[in-house]
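> Build me a model:
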Amino acid sequence: MQSQERTAIVTGGATGIGAAIVRALSAAATNIVIDYVGDPGPARALVAELQGRGCAAVACEANVSLPADADRLVAAAVAAFGRLDILVNNAGIEARYPFVDTPDEVWQREIAVNLSGPFYCSRSAAKQMIAQAHGGRIVNVSSIHEEIAAPTNAPYCASKGGLLMLARTIAVELAQYDITVNNVAPGAIDTPMDAATIASKKLDSELLAEIPLHRWGKPEEVAGLVLWLCSEAASYITGTTVVIDGGMMRQAGSL
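Here you go, the predicted structure:
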């Protein structure tokens, strides 16, 4: 396992979009720290896969909604590889309820993971990047719902809307350190989170009718965008959201 020049943390990096991002970054000569919560199996399997290809990777269990865990995650990256260059805030959760029936714990949990998590992890990562004095990249996996309302999904939409302003604000503040901060906003992506929609012919058909490209996006396509934002080619881009949705927001008239 040969250590590479750059080191990246990917939260929620064991499955879905996160795993695709991990694979893309590791293929681009980047050390990887995979954050996970709960079952260690998928994270360990992905680490073994990467190490089998000669890539440097470790897994770290950390609940990103807890400030101490966010600090520990960054410390683990530095302990393993000596530096931190990239943070991808990918961990996210979603549960749908009619607004008036939304349980308090659902609201609190989604805000904690989807918004507080990126805040805590970005704060810890930025401190390390500033101390290193070599710049850095922070990329948040947001959603088209940072702009588009979705009935029965108030906590999720609110958390992603907050992530939009978090990215814009800290991008301005961290620019002096050559740390860029951007969001990627996926639309309909074929992941386990949307398995129920894909399995329903009715729901799948209704959704595809709203997408000009008339297909689901792939996790690897989101990963390619994240990889580009972490590259030198995107070094002059900060404080913005790049949408990857097959044209869905354009058709909806939201942009």
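> Going by C-alpha atoms from here, please, whenever you check contacts or count neighbours.
OK.
> Helix or strand: which one has G117?
helix 117-132 (DSSP states H and E).
> Now do that helix: which elements does it pack against?
With contacts defined as 3 or more C-alpha pairs under 8 Å, 6 or more residues apart in numbering; DSSP states H and E, helix 117-132 has these neighbours: helix 67-81, strand 86-89, strand 136-141, helix 154-174.
> please give me the structure for this one as well, since I'd like to look at both together:
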Amino acid sequence: MNGLTDRNAETRAIVTGGAQGVGFAVAEALADEGCKALALVGRSREKGERAAAALAEKGVDAIFIAADVSSVADCRRAVDVALAHFGTVNALVNAAATSARGSLTDTGEELFDRIFATNVRGPFFLMQGVVRHLLERGAPGAIVNVLSMSAHAGQSFLAPYSASKGALMTLTKNVANAHRRSRIRCNAVLPGWMDTEGEAIVQATFHDAPADWLEKAEAAQPMGQLAKPAQLARLITYMLSPHSGVMTGSLVDYDQNVAGVVGE
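Next up, the predicted model:
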């Protein structure tokens, strides 16, 4: 292996949220680095099949699995379908999530349950399926969970979302500790404000953002941009690859604002 070339050549990965945003950026980066087997999991069949077709043009055996990660049955089926198609899977990226708004005082039971089902329960059972498979084979593997800087605290209108990412943060470390002697690594990235299709929808839906919201938001950032999926993706693929060595249980902040710094 040389540099980025073929460093993920033996990777057979499941990527949730793989039809767009961070998930698809990860899939593209994996393909560029030599990965030949990718299962994209998402809700939109149209977007998912289009994404899989784009990867197939790069020589990847890419499949789309229509599934809602808030459903345990769908999570289990997604792992089963990927295993049936590829024979084995040794990598998982949990990128699918909901960032629905809600504060402590205005969040109802239904919203709370939906956020935790998508952001915590889904990743839990996806990891369970992949880890069980790896343990049965006695094979190593790698998992990367996509969290958020909101896991450190979060804004007042993100109470259940922040709590869900905090729960997944603890789960990441728990899984890393439980399975490190089986050479199954589990790490997480915590991105800050990102420029994604989903964020554009959130800004329009919840914040009445004007058409030029991105330009204004980026102008106000220390580094003059929001984090880009293609940039974050390379960190994630590194964490999946053998080049990251013994790295496990790590929570990597991916932001231009430093957690804990006040008034600067």
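> now what about the TM-score between them?
Laid over one another, the chains give 0.90 as their TM-score (TM-score structural alignment, normalised by the length of structure 1), with 248 aligned residues with a C-alpha RMSD of 2.1 Å.
> any chance of the helices and strands packed on helix 117-132 of structure 1 in TSV, with mean neighbour count too?
Formatted as TSV, these follow (neighbours: other C-alpha atoms under 10 Å):
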stretch	mean neighbour count
helix 67-81	19
strand 86-89	27
strand 136-141	26
helix 154-174	20
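> S124 of structure 1 is nearest to which of those?
Comparison of those against S124 of structure 1 by C-alpha to C-alpha identifies helix 67-81 as nearest, at 5.6 Å.
> residues in contact with that closest one?
3, 7-9, 31, 33, 35, 58, 60-64, 83-84, 117, 120-121, 124-125, 128 (C-alpha atoms under 8 Å, 6 or more residues apart in numbering).
> do the same with stretch 187-200 of structure 1
16-17, 143-144, 203-204, 216-219, 243-246, 248.
> Now check structure 2 for the residue matching R6 of structure 1.
Under the alignment by TM-score structural alignment, R6 of structure 1 pairs with T11 in structure 2.
> distance of its match from Y238 of structure 2?
12 Å (C-alpha to C-alpha, to the nearest Å).
> who's more crowded, the two?
T11 (27 against 18; other C-alpha atoms under 10 Å).
> can you tell me which of the contacts of stretch 187-200 of structure 1 are in helices?
In helices, defined here by DSSP state H, the members of these are G16, I17, L203, D204, P219, M248.
> top of the residues you listed by neighbour count?
The most crowded member of these, judged by other C-alpha under 10 Å, is I17 (25 neighbours).
> Show me how far stretch 216-224 of structure 1 is from its chain's centre.
12 Å (C-alpha atoms, centre = their mean, to the nearest Å).
> For Y97 of structure 1, which of the helices and strands packed on helix 117-132 of structure 1 is the nearest?
Smallest distance to Y97 of structure 1 across these (C-alpha to C-alpha): 8.2 Å, for helix 154-174.
> Contacts for that closest one next, please.
Taking C-alpha under 8 Å, 6+ apart as the rule, helix 154-174 of structure 1 contacts 93-95, 99, 106-107, 110-111, 114-115, 118-119, 126, 140, 142-143, 145-150, 179-183, 238-241.
> What about the closest residue to the match of R6 of structure 1 other than its chain neighbours, how many residues nearby?
Spatially, and ignoring its direct neighbours in sequence, T11 of structure 2 is nearest to C35 (5.6 Å; C-alpha to C-alpha, 6 or more residues apart in numbering). If you count neighbours by other C-alpha under 10 Å, C35 of structure 2 ends up with 24.
> tell me, what residue is most central in structure 1?
Residue closest to the mean C-alpha point of structure 1, counted by C-alpha atoms, centre = their mean, is N90 at 2.0 Å.
> can you pull the contacts of the alignment partner in structure 2 of that one?
Counting by TM-score structural alignment, N90 of structure 1 corresponds to A95 in structure 2. By C-alpha under 8 Å, 6+ apart, the residues touching A95 of structure 2 are V15, T16, G17, G18, V22, G23, N145, V146.
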